[in-house]
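Provided below for reference: sequence and predicted model.
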Amino acid sequence: MTSVSGQPIAGLAAYRRLSLGEVASTNASALAAAREGDVGNLWVTAIRQSAGKGRRGREWVSEPGNLYASLLLIDPAPVSRIGTLPLVAGLGVYRALRSFFANNPQALAIKWPNDLLVDGHKICGILLESGTLADGRLAVVIGCGINCSTHPENPLYPTTDLAECGIEVEPERVFPSLAAEMAGVLAEWSGGAGFARIREDWLFAADGKGGPVTIRRQDSETAGIFEDIDRDGYLLLNVAGERRRISAGDLFFSTGEGRAYGG
């Protein structure tokens, strides 16, 4: 195996960083590194993305001033346990941002499965992508877009950024916290064997637990009470007294006026 060029990260001997200028997307660059034989634990960061995307192929605005970072992992867990990794990633980013909200920690929360919210406004999106390589290895990329100084305007999905929250911080100051906390939570996860502890911490940080939510998918939606998440990371929704397991979808919180908001 080989490694794509990258610099060691201070304090994280097992991880490297490849810093780029403008790329189509850091996720795509990380997957390209995997196809070139990289051994993994490689962070790819960029100043700007020209073709950033979110879940379900949505465009992700990627102007300079925010942090665009993707972590390449190779064979991080048995395939049966990979499904919990999106929640692990969400907790890693939550821990990374928590120190910046030391004076107002309750403002920061996770929306299932891994959007980061500040008082209900999205401040970070996370996109996981994977692919099986020619040699049989599984490449998994955790892409993180953290709004530091700007955020997209979208009436359907309220958004914010660190500067708007009164936190003036450059992406280069956010990255070390992100890299350290993600390394820590991945070590706790231990290839899926440690998800029980991750689940407890995730639920503590979750927004909306115990309240009404709507899960929207491409061709349907389901409304109910957000009761829990299970050991596989599925959302457990109480729908008219029946508990349902939800594996994917966009979560919207119901408001007192009958509307819903999400991100």
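Looks like it arrived, so ask away.

When you work out contacts or count neighbours from here on, use the C-alpha atoms and nothing else.
Noted.

Can you give me every residue that contacts Asp228?
Residues in contact with Asp228 (Cα atoms under 8 Å, 6 or more residues apart in numbering) are 203, 209-210, 235-237.

Tell me which of those fall in strands.
If you go by DSSP state E, the contacts of Asp228 have 235-237 in strands.

could the contacts of Asp228 be laid out in a markdown table, adding distance to Ala96?
Shown next, in a markdown table, are the contacts of Asp228 (distance: Cα to Cα, whole Å):
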| residue | distance to Ala96 |
| --- | --- |
| Leu203 | 17 |
| Lys209 | 22 |
| Gly210 | 26 |
| Leu235 | 24 |
| Leu236 | 27 |
| Leu237 | 28 |
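
Included below, for side-by-side comparison, is a second structure:
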Amino acid sequence: MGFRLSPIAEAAGYRLEAFEVSGSTNAIALERARQGETGPLWLVTTRQEGGRGRRGRPWAWVDGNLAATLLRVETDLRQAATLGFVAGLALGEALDALAPDADISIGMDGASGPNAPRFELKWPNDVLCSNAKLSGILLESSMLPDGRFALAIGIGINVVAHPAGLPYPATSLAALGFKIDAETLFLALSDAWTRLDRIWAEGRGIAEIRRLWLARAAGLGSEVAVNVDGNIVRGVFETIDEDCRFVIRDDKGGTVAIAAGDVHFGAVASAGRN
């Protein structure tokens, strides 16, 4: 059917540029901004060459998966950084809408229940299903001559396949039994994003975004280990704060708020404890 925006996204002024094949959609978005594009503009493809993840890590690509980047211009970069949480929520809601009756295991311990989310959010930027990574989200920015910032919100989703040999479990919609193609998923994603962006409201609604995010949070209340620039911080995942930092409670009862790091649950989090 080809890529298209949802009616509410079109009505809200979003535009769409689709590619049969592209380099990094985030890189294209930032280049568009340097050329004067202000967005909001979605750039999408099912064949991305040169994709990347956090901290410059390569993002393995399989044709038929979805790469979607939203370009917008912001004035407050610290506030705009919380849009990564909006992106995770939007993808979770889009998947819920497309697969309302799917029977899959959920939760870090594989348990399930009637009120538990099937698509969980792992701080800061992953979407999980059945304890495996389904999607990664990458925010990149570039300062513009007028002092504003171009923000590229990149979302890579394993639709038809997932890479093997990774240091963490990964999955795809096809492996989970979902018969959803990239075009249909993007349509639902553009719809969910538009609604949640209205809630976010230039940061004024971050408290509600935080509440919705925590309702999908993977590992909430469980032991975690966070790698912060080579230093391991251990404790229990308690919440995310008003700035969406990862808050853990340590063995002494104190709390630590972490702005950036790699989170590990389960046996990895418990390793090294006496």
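Arrived safely, thanks for sending. No experiment lies behind these values; they were computed from the predicted model shown.

List the TM-score for the superposed pair.
Remark: TM-score between the superposed chains equals 0.90 [TM-score structural alignment, normalised by the length of structure 1]; 253 aligned residues with a Cα RMSD of 2.0 Å.

hmm, back to that, scan the contacts of Asp228 of structure 1 and report the most crowded one.
Leu237 (26 neighbours; other Cα atoms under 10 Å).

Which residue comes closest to the aligned residue in structure 2 for it once chain neighbours are left out?
Superposed on structure 2 with TM-score structural alignment, Leu237 of structure 1 falls opposite Ile248. Nearest residue to Ile248 of structure 2 in three dimensions, chain neighbours excluded: Phe237, at 4.5 Å (Cα to Cα, 6 or more residues apart in numbering).

quick one: what helix or strand has the one you found in it?
Assigned by DSSP states H and E, Phe237 of structure 2 falls within strand 231-240.

Mind reading off the mean deviation between that strand and structure 1?
Compared with structure 1 after fitting, strand 231-240 of structure 2 deviates on average by 0.8 Å (mean Cα distance after the TM-score superposition for structure 1).

In structure 1, what range does the strand ranked longest in structure 2 match?
Assignment by DSSP E gives strand 132-143 as the longest strand of structure 2. Under TM-score structural alignment, the alignment places strand 132-143 of structure 2 onto residues 121-132 of structure 1.

What are the buried residues along the matching stretch?
Of all the residues in stretch 121-132 of structure 1, those buried under the rule 16 or more other Cα atoms under 10 Å are 121-128.

Same question for stretch 58-72 of structure 1.
60-72.

Looking at the residues you listed, spot the one nearest Val140 of structure 1.
Lowest distance from Val140 of structure 1 to the buried residues of stretch 58-72 of structure 1 (Cα to Cα) belongs to Leu72, with 5.9 Å.

Three-state assignment for the residue lying closest to the closest one once chain neighbours are set aside, please.
Residue nearest to Leu72 of structure 1 in three dimensions, not counting chain neighbours: Val141, with 4.6 Å by Cα to Cα, 6+ apart. Under DSSP: H, G, I helix; E, B strand; the rest coil, Val141 of structure 1 falls in the strand class.

show me where structure 2 has strands.
15-19, 41-45, 66-74, 120-122, 126-129, 132-143, 149-157, 223-228, 231-240, 246-249, 255-258, 262-265.

Looking for the alignment partner of Asp229 of structure 2 in structure 1.
By TM-score structural alignment, Asp229 of structure 2 lines up with Gln218.

do the same with Gly154 of structure 2
Counting by TM-score structural alignment, the partner of Gly154 of structure 2 is Gly143.

which non-adjacent residue is nearest the residue nearest the centre of structure 1?
Against the mean C-alpha coordinate of structure 1, by Cα atoms, centre = their mean, the closest residue is Ile126 at 2.9 Å. Of all residues not flanking Ile126 of structure 1 in the chain, Cys144 sits nearest, at 4.7 Å (Cα to Cα, 6+ apart).

who touches the one you found in this structure?
Cys144 of structure 1 neighbours (Cα under 8 Å, 6+ apart): 67-70, 124-127.

switch the cut-off to 7 Å
68-70, 124-127 (Cα atoms under 7 Å, 6 or more residues apart in numbering).

Next, give me the two most distant ones among the residues you listed.
Ser70 and Cys124 (12.9 Å).
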